[in-house]
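1. sharing a model prediction with you, sequence too.
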Amino acid sequence: MDNMADGTVLRGGMSSITGAAVEMSLDELFGAVEQEWQDQALCAQTDPEAFFPEKGGSTREAKRICMACAVRDECLEYALEHDERFGIWGGLSDRERRRLKKQIG
């Protein structure tokens, strides 16, 4: 991968279809990496309602799934960076994420 002066990332050399250089912006590259970890997440293979319980509902099942997830850290990092206010992300509720942000911030 080569970084271009305008922030574009040249990836993969030439396209096999058109013979043109394949370019990807940094935003597109980060989006692709983000999509990769999300595709590996265990929550993507289970009932999403468990991760967004009703107020006062149990988070136990979602947190149990998160603890076994290989991309838990990436998920938590995403939630903290994007200020996710709802649901279980990286094994933590919104309240737990806010507390963590105060501790590390």
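-> Arrived safely, thanks for sending.

2. switch to C-alpha atoms for all contacts and neighbour counts from now on
-> OK.

3. in the chain, which helix has the most residues?
-> helix 26-40 (DSSP state H).

4. one more to weigh against that first structure:
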Amino acid sequence: MYIETTATSDLAWQEGALCAQTGGDFFFPEPGSSVRDAKRICALCPIRSACLDFALSNDERFGVWGGLSERERLALRRTSR
């Protein structure tokens, strides 16, 4: 019998994410590369807010999450203190 763990169920939102259908290269680009394409995809994603909440709650420091870059999430954290 399979029992879904809390960690697995907490991440169920990822299945509906557009990034799951496009691949991680857009969302984790090489340093200095543009994140414009990732942000365009995020703007169309129905679970963007859940993604951003996850990134902020888990202190994700790399990549584009919920339409925000590392710097933008850091700035958001600083202003929300």
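-> It's in. This is a predicted model, so every value here is computed, not measured.

5. got a TM-score for the pair?
-> Once superposed, the chains reach a TM-score of 0.89 (TM-score structural alignment, normalised by the length of the second structure), with 81 aligned residues with a CA RMSD of 1.8 Å.

6. over in the second structure, find the residue span the next helix or strand after the longest helix of the first structure aligns onto.
-> Note on helix 26-40 of the first structure: by DSSP states H and E, the next helix or strand toward the C-terminus is helix 60-67. Helix 60-67 of the first structure lines up with residues 36-43 of the second structure when matched by TM-score structural alignment.

7. post-alignment, the matching stretch versus the first structure, mean distance?
-> By mean CA distance after the TM-score superposition for the first structure, the fitted stretch 36-43 of the second structure averages 0.3 Å away from its aligned residues in the first structure.

8. about what we covered before: and the longest helix of the first structure, what's buried?
-> For helix 26-40 of the first structure, a neighbour-count test (16 or more other CA atoms under 10 Å) marks Q38 as buried.

9. centre of the chain versus it, how much separation?
-> Helix 26-40 of the first structure sits 7 Å away from the centroid of its parent chain (CA atoms, centre = their mean, to the nearest Å).

10. residues in contact with that helix?
-> Contacts to helix 26-40 of the first structure, defined as CA atoms under 8 Å, 6 or more residues apart in numbering, come from residues 7-9, 44, 70-71, 74-75.

11. buried members of these into PyMOL, please.
-> Of those, the buried ones go into a single PyMOL selection, burial set by 16+ other CA under 10 Å:
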select buried, resi 8+9+71+74+75
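
12. turn the contacts of helix 26-40 of the first structure into CSV, including secondary structure and distance to A32 of the first structure.
-> Below are these laid out as CSV (DSSP: H, G, I helix; E, B strand; the rest coil; distance: CA to CA, whole Å):
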residue, secondary structure, distance to A32 of the first structure
G7, coil, 16
T8, strand, 14
V9, strand, 13
A44, helix, 16
A70, coil, 18
V71, coil, 15
E74, helix, 14
C75, helix, 14
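
13. how far is stretch 69-79 of the first structure from where the chain is centred?
-> Distance, centroid of stretch 69-79 of the first structure to centroid of chain: 6 Å (CA atoms, centre = their mean).

14. what's the answer for stretch 61-80 of the first structure, then?
-> How far stretch 61-80 of the first structure lies from its chain's middle: 9 Å, per CA atoms, centre = their mean.
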